[in-house]
Each structure stands twice: as C-alpha cells, then as structure tokens.
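Participant: my questions concern the predicted model and sequence given below.
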Amino acid sequence: MQRIYMDANATTPLLPEVFEAMRPFYLEHYGNASSIHQQGQQARAAVDRARESVAGLLHCRPAEIVFTSGGTESDNLALFGVLSPGDHLITTSIEHHAVLHAAQSLQSRGVEVTILPVTPSGIVEPATLLAALKPNTRLVSIMYANNETGVIQPIDALAGIAHAGGALFHTDAVQAAGKLPLDVSPHGFLKDVDLLTISGHKIHAPKGMGALYVRRSVQLSPIFHGGSHERQRRAGTENVPGIVGLGKAAAMASEWLKTDAPAKLAALRDRLEQTILAQVEETGVNSAGAARVANTTNIYFDHVEAEALLIALDLKGLSVSGGSACQSGASEPSHVLTAMGLSANRARASLRFSLSKLTTEAEVDEALKLIPEAVAHLRRLSPVQASRTVTVPA
C-alpha cells in the first residue's frame, strides 16, 4: 500500500540533505562545542555556521538566536524569561498549549493573564488587543500561523500596538517558519517582534531542535541553570548535530521561499480543498476566507466523527490529523475550533490536512479518491444519516 502523508503540521520528514549535513557530527566531528581543542573548535564552527543560517531565515543577527530543544522550550523561555509576579501577560484563546499552559503556570505565580478572543475566522482583531493593554502589560504573545487552521495573524499590526503600549511582543512562528517570509530586521515587517519561536521538525529538520529569536535589547532570564552556553541564556551542552540540521533546513527554506514553490503548494492545497467540498455534501472549511499558510486546510464533515474518519483513512494509507498532534487522544474538542465558535459536534467532525513541500499531485489525486469513499462509508453506517449522499468520482 502506498502511504500518503498529509500531516506536515504535526511533523515533517527529515530531508536527505539535512541528514547528510548532520551525519559527520554524530560520527567524525563529535567534539563538545565548548572545548578549546581541535575537535571542539570544529563543533563550534559548525554551530556558528548554523546560527548564521537560522539568522538568515529571520533576517536578524546571529547573536540574537538561542538554540533550544524545540518549540515548547522556546515558548516557555520567552514567557518565563521575561515575566515576573505583578506583570501582565496578554495571549489568545487559540495558542498552542506550550503558551497557554505556560500562561496558567505563570498566573499561579502572580502574573496577571488576559486571554483574548478571536473572530469566527480565527483572527485576533487589533482593536481587541488595544483594549486589553494595561500599564503593567509586560508581554503580548500571539502566534503567527495557527497549527490547526493555518490562519495567519496580522502580527505586524499587533506587535506595533504592543510596542506603542510599552509591552514586548512574542510570536510563536512554529507553523509560519519555512512557509512565510520572516523579517525581524529594523526595516522588516516584523520589526516590532521582540521574541520569535521556531521548531526544527516543522521545517524538515530533526525533532528535539528549535530556536528562539531574542532581540538584543531584551533582557532574558534563563529557565535552565548550569553553564554559560548561548550567551548565558540557555544552559546545556549544545546538540551539535541537531543544530547543524536546523541550520541546513533553515538555509533550504530560505531558498525555497524565493521560488514559486509556495504558490504551487497553495494550488495543491486549494485543489484538495475545493474538490472535497464539491464532491462531499455538508462539508466546509474552517476559517474559509481568512489568510492561511499555503499548506493547511481544516475541513468539517458533518455527521461524521473525525476520529473514525481519521482511522478509516489511515487504514487506506492516508495520514491526516484531527488537530494538534500534542492533543492526540484528548476527549475534548479542539480548543482552537471551539474558540472560533464552532459547536463541539462540528469541532469533533473536523480534520486537518497539512501538506509539505514533498507532497505531489499524484498524492492529492489519490487522496481525493479515498476521502469521499471513506466519508460515504461512515455516513452509511449511521441509520439516521442513511439519506445523506456523497458524490464519489467514477
């Protein structure tokens, strides 16, 4: 059976070029990057080159990149590294739990927390943020692209409002990196972003590797204590192979974004989306009409449990997701979709399809054969829905 992978927002496959860049640092160049001997200096040089590549993706200084173990650590470092009891944090109802659960913990430690609502399309309106600012607002944390719907937030406007109110601005850009241009330079469209999170395994780098951009004017307290690594911002011996892999993937992503490949990926996503809606009754796109990253669509299939549909498609060789992989197995409907106003039933009937730069037209064609058949089969199993019809292509 040919397997088709459409769950890139959960993780992406490691690219062969990335693996080959990493391989020598597992076998031949195994030195500790903090050692002063030759093996150590070889490792340090590789870390420095990777830091330059990641900085190139974000258009920042290499010294402003802090390597971490991934998106969760970067988000936690951004929040815990800036906030103190008595400070005010503003975030949103659709954030990844790496931010929401960190906010809950900070609240228990004396940080005031405001959770902003979103529109039915999943957008944070700038006026809502403006109204929530207080004199003690220290940090605003709003994700750039949502991991479940792909919706892109007006980060430039939101960050500008935060700065005008005297607050720092953090964005979880885990789902934006490698899909959207990111420019935090003084003249870039993200010039008011002070902290920015990326994760390696979302851009074809290894799992367990990430980075946090920290504008050089931001004072960041470490959450790990030990050595003076990462300019005393993140203690711990550097994961040299992982850092090299992230650097290679960042360099490849920078080049990919300069081509017409993002537009071609969006066209594949649109064909998948539009054909499903044309062939399967009582379906719709969550966040339809909102700006979204090129690879993501979140579709509801009324009268079908998404979990059952996910399993049915998996048995046919198609891997998709019911939402965030970090919430897999949770009995509650997606907090993102319910925050947008979807009923619990519709949220539980929604599937996320997230393509990658490796997705082919042939894979989309095959998926479009499997999805209507699986939906029709599941709806036929319910006597109440016996009259529901699905147009299955010949």
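Facilitator: Good, I have the coordinates. Owing to the predicted nature of the structure, the values given are computational and were not obtained by experimental measurement.
Participant: rest of the way, CA atoms for contacts and neighbours
Facilitator: OK.
Participant: show me where the chain has helices.
Facilitator: Under the criterion DSSP state H, the chain contains helices at 16-22, 24-27, 38-58, 71-80, 97-108, 126-132, 155-164, 229-232, 240-257, 261-279, 306-315, 335-339, 344-348, 361-380.
Participant: possible to save these as JSON lines with mean neighbour count?
Facilitator: Below are the helices of the chain laid out as JSON lines (neighbours: other Cα atoms under 10 Å):
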{"stretch": "helix 16-22", "mean neighbour count": "17"}
{"stretch": "helix 24-27", "mean neighbour count": "14"}
{"stretch": "helix 38-58", "mean neighbour count": "20"}
{"stretch": "helix 71-80", "mean neighbour count": "25"}
{"stretch": "helix 97-108", "mean neighbour count": "17"}
{"stretch": "helix 126-132", "mean neighbour count": "14"}
{"stretch": "helix 155-164", "mean neighbour count": "20"}
{"stretch": "helix 229-232", "mean neighbour count": "16"}
{"stretch": "helix 240-257", "mean neighbour count": "24"}
{"stretch": "helix 261-279", "mean neighbour count": "17"}
{"stretch": "helix 306-315", "mean neighbour count": "18"}
{"stretch": "helix 335-339", "mean neighbour count": "21"}
{"stretch": "helix 344-348", "mean neighbour count": "21"}
{"stretch": "helix 361-380", "mean neighbour count": "17"}
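Participant: here comes the other one, which I'd like you to weigh against the first:
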Amino acid sequence: MSLFLDNAATSFPKPEAVYRAMDAAMREVGVAPGRGGYRQSLAAARIVYEARAALAAFFGVSDSSRLVFTHSATESINIAVSGLLKAGDHVVSTTVEHNALLRPLQLMRERGVEVTLVQGDREGKVSERQIAAALRPNTRLVALAHCSNVTGAIQPVEEIARIARAGGALMLVDAAQSAGYLPIDCETMGIDLLAAPGHKGLFGPPGTGILAIAEGLRLDPLLVGGTGGNASSPHQPEQLPERFESGTTNTPALAGLKAGLDFILEKGLAAIRAKERGLIAQLLEGLRFIPGVVLYGPLAGEHGGAVSFNVEGRDPSELAFALDHNFDISVRAGLHCAPHVHRTIGTYPGGTVRVSPGFFNNEDDIGFFLKAMRELR
C-alpha cells in the first residue's frame, strides 16, 4: 500500500465528507449561482454562501462578502499584489518566499515598484526587527508566508503586522502552509490581505482558494467579465465579492471546501495541530539519528508541517525516486518552487528531500518511512 507524505503539496486523502459533498453538488445541483432564479441556481447560491460565511468566521473576517473565492492561493496573491501596488510603491518581503509571491513581486518590480527582500537566517526565519529596519516612507505592503513550505519555519506574523501598521504599510500573508493548521484571525492579527489555498490544510479539492480583504481596502480586479449580476453595465462591479469573482463558480469544489472546513471544526484545530506536531517531532528525531542526514529548518520549538533534509553523497531526486520505486513512499525532491529559500539555507541548486505528513498519517507511517531511510542509507 502506498504511503503519501507530500501533504505540503496537497492534502491526501480528503475526508470522506468532501467526496460526498462534491458528488452531491454535481448530481443534485449541477449549475452555478446567480445564473437564474430557478431552484437549482438558488441551491448553488446557498452552497457558495454557506462556504463563504463559514470560512470568513474561521479566519476572523467579520464581513463575509470580503472573503473572495479564487482558484488558488497563487491567484489570490496575484489579485492582492497587482490590484494594490502602483509604480513608486515599496514592498518589503523576504528571501524565504515561495514563487507564488516572489514572481508577482518581480512582475511589479518590472512595472516600477521597489522591492526589498529581508534576509532569512539558516533556519528560514526573519524577525520583526528586520522588517522594521526595511520599512520606508513609501512602503505600501509587507508580504510574506506564515510558514515555509521548505523549512517549516513559522514567522511571527502578528508582530510583523504590528510593525507594518505602525509604519503605515499593509500586511499580506501567504497562508498556504498554515491555513487549517495554525490559528489565523485576520482582524486580531492585523492581516489586511490573507491568501490561502483550499486543497492543503483545509482539506478541500484542487482549484480552490480564498483571498480575505480588509475593510476599506480597494483593489483593482485581475479578471473581469460576467458576475451573474449588474449585467447592464460595461464596468466591473465595485461591490464584493462580485468584483473578483468573474466567470462560472465551481460550486461542487466549494461544496467540497465547506465539507473540509466542517471536518476541521469537528476534529478541532488544536487536535489537528497536536497530531501534526507529534508526527513532525517523531520524524525529526528519527532522521537525526540516521548517519549522513542533514536537516534544515528549526530543530526545536514551533515547526510547520514540512521537513527538509539531504543525505551526504546522495542526490535528493535520486533518493526520492528510490523511496517511491522501492517502498511506494511519496515525498518531494528539488527546489519546491522556492529557489530563494534554498539559496538562504545553502541547498541551491540541488534542493532537498521534503517530507510532509498529514492528518491521515500515523506513527506507523513515520516509522515505516524512517525504516526505509535507514535501508537506503
């Protein structure tokens, strides 16, 4: 039986309720909301509304209309960055970001936006003091990931948001590796823009994402077109969420995302995090005692769900292939779409092997992985 340890890429398997919700939405509803006044269309609108309201409550967004559905955290980041920044603005980010943030910032740089990347340490961490030192009078945005998909380092988001606000800047958080694992309350933490995928820690299907937008913040849309309303106007609507939700809504996917969130609420975020902590601790402890293994990221204290390592004398891609081919264990090798992180921690250009257990893994799974590693070593 195969062992999936790549939950930092996407959670698998999903809770059974996610599959059932998507199947029911496809079979029993089958249409998008806002495209008619008949019962099926109203049923679709109810699915989308309930998903939006539940996710807004989960992330501390008091006005659910300001939680926008997207196709991915990457799309959410692009809407936030391109919709906010103008030539002459300044952005502070870090050297430990995923390309989902770095590439939109690079595009903005080419359009006249200044970008400062604060240097992360060898564990992949930055401090609020570093962010404060990088702020300028024209700093419009501080943008960073809550948790690294390579090192598992967790950034002090609340403290950094406080620094950003004091400096007159907005705060964008990439929650790809923290949504569904770590507590996030946008209003109490001072997060102005929150981007998160649905298919990772929220247990939803691929092709889902959210962008939470703080009250009073206006962004230009990335995509315009049909929204199911205001059909007589040639202009994109101003009101949210329609301003950012052009095109046909993927109702079955949002039904699945709502079911994933319901699973988290049923199990309890604290219980999910505690299980993840236990598996990560077992993984780190076991890898530490395998000769030749070099671990990256925090080895003590808070740690996200991704563990990166290399084995002296072995190519990470070859090692990942051997785990898959000989033991049917799925891990990821390479740069993990985050080349700057690897430059920061000293693993560029080869990258690392990344192991990321999920809620449906257990101690026996980690034990089997560690046994396989000892054999391969």
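Facilitator: Done, it's in. Please read these numbers as outputs of a predicted model, since none were measured by experiment.
Participant: nearest to Ser185 of the first structure, out of the helices of the first structure?
Facilitator: Ser185 of the first structure lies closest to helix 38-58 among the helices of the first structure, at 7.9 Å (Cα to Cα).
Participant: just to revisit the earlier point, would you mind giving the helices of the first structure as TSV with distance to Val293 of the first structure added?
Facilitator: TSV is the format used below for those (distance: least, Cα to Cα, whole Å):
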stretch	distance to Val293 of the first structure
helix 16-22	23
helix 24-27	33
helix 38-58	17
helix 71-80	18
helix 97-108	20
helix 126-132	20
helix 155-164	14
helix 229-232	31
helix 240-257	12
helix 261-279	8
helix 306-315	22
helix 335-339	16
helix 344-348	20
helix 361-380	18
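Participant: Ile65 of the first structure: which of these is closest?
Facilitator: helix 38-58 (6.7 Å).
Participant: packing partners for that closest one?
Facilitator: strand 65-68, helix 240-257 (3 or more Cα pairs under 8 Å, 6 or more residues apart in numbering; DSSP states H and E).
Participant: name the residues that touch that helix?
Facilitator: 25, 29-35, 61-65, 181-185, 240, 243-248, 250-251, 253-254 (Cα atoms under 8 Å, 6 or more residues apart in numbering).
Participant: figure out which of the helices of the first structure is closest to Leu196 of the first structure.
Facilitator: helix 71-80 (8.1 Å).
Participant: mean per-residue distance, the closest one to the second structure?
Facilitator: Compared with the second structure after fitting, helix 71-80 of the first structure deviates on average by 0.8 Å (mean Cα distance after the TM-score superposition for the first structure).
Participant: which residues in the second structure does that helix match up with?
Facilitator: Alignment of helix 71-80 of the first structure against the second structure: residues 73-82, by TM-score structural alignment.
Participant: again, but for stretch 358-369 of the first structure
Facilitator: Going by TM-score structural alignment: stretch 358-369 of the first structure matches residues 360-371.
Participant: distance from that stretch to the middle of the chain?
Facilitator: From the chain centre to the centre of stretch 360-371 of the second structure is a distance of 24 Å (Cα atoms, centre = their mean, to the nearest Å).
Participant: try stretch 39-52 of the second structure
Facilitator: Worked out by Cα atoms, centre = their mean, stretch 39-52 of the second structure lies 25 Å from the chain centre.
Participant: which stretch of the first structure lines up against it?
Facilitator: Under TM-score structural alignment, the match for stretch 39-52 of the second structure is residues 38-51.
Participant: quick one: that stretch to the second structure mean distance?
Facilitator: Averaged out, stretch 38-51 of the first structure is 0.8 Å away (mean Cα distance after the TM-score superposition for the first structure).
Participant: sorry, back to before: will you turn the helices and strands packed on helix 38-58 of the first structure into TSV that also has distance to Ala78 of the first structure?
Facilitator: Formatted as TSV, these follow (distance: least, Cα to Cα, whole Å):
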stretch	distance to Ala78 of the first structure
strand 65-68	11
helix 240-257	19
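Participant: which one of those lies closest to Arg292 of the first structure?
Facilitator: helix 240-257 (15.7 Å).
Participant: show me what that closest one is packed against.
Facilitator: helix 16-22, helix 24-27, helix 38-58.
Participant: closest one to Ala167 of the first structure among these?
Facilitator: Taking these one by one with Cα to Cα, helix 38-58 is closest: 21.3 Å.
Participant: tell me what angle that closest one forms with helix 240-257.
Facilitator: 30 degrees (axes from the mean of the first three to the mean of the last three Cα atoms, to 10 degrees).
Participant: next one: stretch 48-59 of the second structure to chain centre, how far?
Facilitator: On Cα atoms, centre = their mean, the centre of stretch 48-59 of the second structure falls 17 Å from the chain's centre.
Participant: should've said stretch 31-44 of the second structure
Facilitator: Distance, centroid of stretch 31-44 of the second structure to centroid of chain: 30 Å (Cα atoms, centre = their mean).
Participant: ok, now stretch 7-20 of the first structure?
Facilitator: That offset, for stretch 7-20 of the first structure, works out to 14 Å (Cα atoms, centre = their mean).
Participant: what lines up with Leu195 of the first structure in the second structure?
Facilitator: Using TM-score structural alignment, Leu195 of the first structure pairs with Leu193 in the second structure.
Participant: relative to Ala32 of the second structure, how far out is that match?
Facilitator: 26 Å (Cα to Cα, to the nearest Å).
Participant: could you do Ile154 of the second structure as well?
Facilitator: 38 Å.
Participant: just Ala9 of the second structure next, same as before
Facilitator: Taking Cα to Cα, one finds Ala9 of the second structure at 28 Å from Ala32 of the second structure.
Participant: of these two, who's got more company?
Facilitator: Ala32 (22 against 18; other Cα atoms under 10 Å).
Participant: so how far is Leu222 of the second structure from that one?
Facilitator: 21 Å.
Participant: cool, Leu335 of the second structure as well?
Facilitator: 28 Å.
Participant: can you pick out the residue with more neighbours from the two?
Facilitator: Leu335 (21 against 17).
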